[in-house]
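Enquirer: My questions are about this predicted structure, shown below with the sequence.
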Amino acid sequence: MAWIRTVPFEEAAGKLKKLYERVTGPGGNVDNIMLVHSLRPHSMEGHMAIYKAVLHHSGNSLPKWYLEVLGVWVSSLNDCGYCVEHHFSGLQRLLRDATRGEAIRAAIEARNLEQAPLDAAQRAGLAYARKLTEAPAAVIEADVNALRAAGLDDGQILEINQVTAYFSYANRTVLGLGCSTKGDVLGLSPNNSENPDDWGHS
């Protein structure tokens, strides 16, 4: 499951147990990406707070399924299979169009955004996310201006930026610690977007 020791749910105590109880899914499942934080519960707390804010918060205006597309895209660029599988399952659940979801994934795997059944603004967001992921120091103001020209407002540009940055963090957490999907339930997420403190997965 990981290359470092983790504390199982049934052995957790104190703050760690309380955090586990907050992030559980059906049957008491805790995603392995959260379990890898178990030796430092405060870092799990920080991880969940930013994850909930950038992907599952009512203050975001871009569709949640599109934020998941961004997550799958960035994770694919970073060769993070764990996050690709988790968030593609979440994308499919939110999109409710399996054929379109598979077409989006095929375009991602081919690195050909023009093949993706997305609108111009959504593809522009993915192009920005690719540059920010692969060559962050090369991003210039013109790249942000291109997003505006595609129809995105500055708040939506911030959302794209934050989802991209979050997944680069999450990918490195997973890849750097050997986190696998073994035992995970794919596609669950904290769906109560109205309450930032509700981290329960469903």
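Expert: That came through, no problem.

Enquirer: can we go C-alpha only for contacts and neighbour counts from here?
Expert: Fine.

Enquirer: Touching, Leu175 and Cys83? I think so.
Expert: No - Leu175 lies out of contact with Cys83 (C-alpha atoms under 8 Å); the separation is 9.8 Å.

Enquirer: Tell me which stretches of the chain form helices.
Expert: 14-23, 32-35, 41-55, 64-77, 81-95, 98-110, 120-134, 141-149, 154-177 (DSSP state H).

Enquirer: Just name the most buried of these.
Expert: Across the helices of the chain, the average number of neighbours (mean count of other C-alpha atoms under 10 Å) peaks for helix 64-77, which reaches a mean of 24.

Enquirer: take a look at this one as well, against the first:
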Amino acid sequence: MFWIKHLNYEKADGRLKKVYDRVSGPDKNIDNILMVHSLRPHTLIGHMALYKNVLHNGNNKLPKWYLESIGVYVSHLNNCSYCVRHHFEGLKRIWNDQAKSAKFKFAMENKDLKSFFDDKLYAGMLYAGKLTNAPDQMKEIDVLQLKELSYSDGEILEINQVVSYFNYANRTVLGLGVNTAGDILGLSPNDDTDPDNWSHE
């Protein structure tokens, strides 16, 4: 399941058990990307606090489906099938539209996101792609171009943080050999009104 040792829910106690109780899904299922932190519960807490606030916080202004689509795209660019599978399932649940979901996946896999998004949203995806593939080549013009398309500074920050989180998550998964065995795909902490509610539904 992983390339390092881990503790599942049944073997957890103390602080780890308390954190697991906060992040668990149905039947105390713990996503593998979270379980891989089990030897260092404080990093699991850090991971969840970042994830919850970057992607599942009601103070975000950009639509959740768009932030999720950025996450799927970044994970695709990083060849992180774990995060693509999980977050594409989550995106499908948000849209509840199989045709739309299939169209997005096709456009992403065929490097044709311009056919799926309007000019403004496509520009955000271009920013996400460049920040993922060539972070050292980012220039102020990359942000100015988003502003010209009426993105606010706060919305640009939202995109930046989603891209940064998924690059972190992808490297956690890819660097430790995490796979989806035993996971329930597409669950997430969907209570956007409570940043401390980490339960996966």
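Expert: Looks like it arrived, so ask away. Predicted model, so just to flag it, every value in this text is computed and none were measured.

Enquirer: picking up where we left off before, which one of the helices of structure 1 lies closest to Asn195 of structure 1?
Expert: Among the helices of structure 1, helix 41-55 comes nearest to Asn195 of structure 1, with 9.5 Å by C-alpha to C-alpha.

Enquirer: And for that closest one, what's in contact with it?
Expert: Residues outside helix 41-55 of structure 1 that contact it (C-alpha atoms under 8 Å, 6 or more residues apart in numbering) are 15-16, 19, 34, 37-38, 60, 64, 67-68, 159, 162-163, 166, 190, 196, 199.

Enquirer: Counterpart of Gly71 of structure 1 over in structure 2?
Expert: Using TM-score structural alignment, the partner of Gly71 of structure 1 in structure 2 is Gly71.

Enquirer: and its match, what is it in contact with?
Expert: By C-alpha under 8 Å, 6+ apart, the contact list for Gly71 of structure 2 reads 84, 87, 162-163, 166.

Enquirer: now do Glu109 of structure 1
Expert: By C-alpha under 8 Å, 6+ apart, the contact set of Glu109 of structure 1 is Ser76.

Enquirer: quick one: it from Arg123 of structure 1, how far?
Expert: 15 Å (C-alpha to C-alpha, to the nearest Å).

Enquirer: Val163 of structure 1 too?
Expert: Val163 of structure 1 is 15 Å from Arg123 of structure 1, by C-alpha to C-alpha.

Enquirer: Look up how far Ser43 of structure 1 lies from the residue most central in space within structure 1.
Expert: Nearest to the mean C-alpha position of structure 1, by C-alpha atoms, centre = their mean, lies Gly71 at 4.5 Å. For Gly71 of structure 1, the distance to Ser43 of structure 1 (C-alpha to C-alpha) stands at 21 Å.

Enquirer: Please apply the same query to Ala53 of structure 1.
Expert: From Ala53 of structure 1 to Ser43 of structure 1 the distance is 15 Å (C-alpha to C-alpha).

Enquirer: Tell me who's in contact with the nearest residue to Lys61 of structure 2 once chain neighbours are set aside.
Expert: Among residues not flanking Lys61 of structure 2 along the chain, Glu155 sits closest, at 6.6 Å (C-alpha to C-alpha, 6 or more residues apart in numbering). Going by C-alpha under 8 Å, 6+ apart, Glu155 of structure 2 touches 60-62.

Enquirer: Please indicate which of those are buried?
Expert: When the contacts of Glu155 of structure 2 are checked for burial by 16 or more other C-alpha atoms under 10 Å, the buried set is Asn60.

Enquirer: So which of the contacts of Glu155 of structure 2 is the closest to Thr132 of structure 2?
Expert: Leu62 (19.7 Å).

Enquirer: Report the contact partners of that closest one.
Expert: Leu62 of structure 2 touches 155, 158, counting by C-alpha under 8 Å, 6+ apart.

Enquirer: Distance of it relative to Met1 of structure 2?
Expert: The gap separating Leu62 of structure 2 from Met1 of structure 2 is 35 Å, by C-alpha to C-alpha.

Enquirer: Ala128 of structure 2 now?
Expert: Taken as C-alpha to C-alpha, the span from Ala128 of structure 2 to Met1 of structure 2 is 30 Å.
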